[in-house]
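> With the sequence up front, the predicted model follows.
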Amino acid sequence: MKRDQDFIRQLLLKYEAEDDWVLMTVGDIFGSSEEERRENYHMHLMMDEGFLTPIGNGTFRITSYGHDYLEAIRDDTVWAKTKRGALSAGGASLRLMFEIASSIVKQKAAEALGLPL
């Protein structure tokens, strides 16, 4: 299964919108639907990167690092520029996507404030 950066973004936005900070994994890894397996796979990728952390049997939460990534990629314009940057580089890891998005946000903030950041 391929990693889908857009799907990871969608999942983080979905998880953040939940009423509770304790989130549950979806379905059984082996007996679940294709969409549930896809979500579980991407959840594990986000755990690998430190965006999510398990907190119990079948439960997890978004980490501070995950919230930072989400803040950097939340804006659709920033996300589009981030993807273009990754594409021009020939692809990117989640960490590089975060760095690209953070650089774009930092540049926007510097321009808006008139200060070098």
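Okay, I see it.

> can we go C-alpha only for contacts and neighbour counts from here?
Noted.

> Please name the residues that touch the nearest residue in space to Gln107 that is not next to it in sequence.
With sequence-adjacent residues excluded and distances taken as CA to CA, 6 or more residues apart in numbering, Gln107 is closest to Leu117, at 7.6 Å. Taking CA atoms under 8 Å, 6 or more residues apart in numbering, we find Leu117 in contact with Lys106, Gln107, Ala109, Ala110.

> Show the buried residues in those.
Buried members of these, counted by 16 or more other CA atoms under 10 Å: none.

> from those residues, which single one is nearest His42?
Proximity of the contacts of Leu117 to His42 (CA to CA) peaks at Lys106, which lies at 27.2 Å.

> how much space between that closest one and Glu99?
Here Lys106 is placed at a distance of 10 Å from Glu99 (CA to CA, to the nearest Å).

> Let's verify Asp19: helix, strand, or coil?
With DSSP: H, G, I helix; E, B strand; the rest coil as the basis, the three-state label of Asp19 is coil.

> try this one side by side with the last:
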Amino acid sequence: MRRDLDLARKILLAIEASKDDEPASIRLPMREYDDLHLSHHVRLLMEAGLIHAIETHRIEPGLAWTPHMLTWQGHDFLDAIRDDAVWETIKSKFADHGGDLPSDIIYEIALDEARRKIGIA
């Protein structure tokens, strides 16, 4: 399964928008994506150190990984990619390289765009 940057960003935004650190309060984009894609991306974000997540051993269909909260690094990363114009620039550069850029490069692109936007680049 390929990494979907839009889904990853939506998950980060949903976690941040939750009122508390309870997984049940996080509103994931359930209508747009199936459980497998959501779980896979929650796990990827956890493995990248951007979020804390809980593995849920379910027999029934549902999320195998449930997001819990952003890490400090996750907050920093989300702050860097929050702006829609910055996000579109990142996606464009990501596509130019065949969708294969490491997350630290994505973060650097986001920081460069943020610096340019506020005039310190």
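Alright, I've got the coordinates. Given the structure is predicted, the values throughout are model-derived calculations rather than measurements.

> from the contacts of Leu117 of structure 1, which ones fall inside helices?
Counting by DSSP state H, the members of the contacts of Leu117 of structure 1 that fall within helices are Lys106, Gln107, Ala109, Ala110.

> mind putting those residues in a markdown table, distance to Asp68 of structure 1 included?
Shown next, in a markdown table, are those (distance: CA to CA, whole Å):
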| residue | distance to Asp68 of structure 1 |
| --- | --- |
| Lys106 | 13 |
| Gln107 | 16 |
| Ala109 | 15 |
| Ala110 | 18 |
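
> Glu108 of structure 2 and Lys10 of structure 2, how far apart?
Applying CA to CA, the value for Glu108 of structure 2 to Lys10 of structure 2 is 19 Å.

> dump the residue contacts of Ser102 of structure 1.
Residues near Ser102 of structure 1 by CA under 8 Å, 6+ apart: Ala72.

> how many other residues sit next to the aligned residue in structure 1 for Ala48 of structure 2?
Aligned counterpart of Ala48 of structure 2 in structure 1: Glu49 (TM-score structural alignment). Per other CA atoms under 10 Å, the neighbour tally for Glu49 of structure 1 reads 15.

> Skipping its backbone neighbours, what lies nearest the alignment partner in structure 2 of Ser64 of structure 1 in space?
Mapped onto structure 2 by TM-score structural alignment, Ser64 of structure 1 lines up with Trp72. Using CA to CA, 6+ apart and skipping residues adjacent in sequence, the residue nearest Trp72 of structure 2 is Leu50, 7.5 Å away.

> Report the contact partners of the one you found.
Counted by CA under 8 Å, 6+ apart, Leu50 of structure 2 has contacts Leu70, Thr71, Trp72, Gln73, Gly74, His75, Phe77.

> Give me the distance between the fifth one and His37 of structure 2.
Yep, that's Gly74 of structure 2 we're talking about. Separation of Gly74 of structure 2 from His37 of structure 2 (CA to CA) stands at 20 Å.
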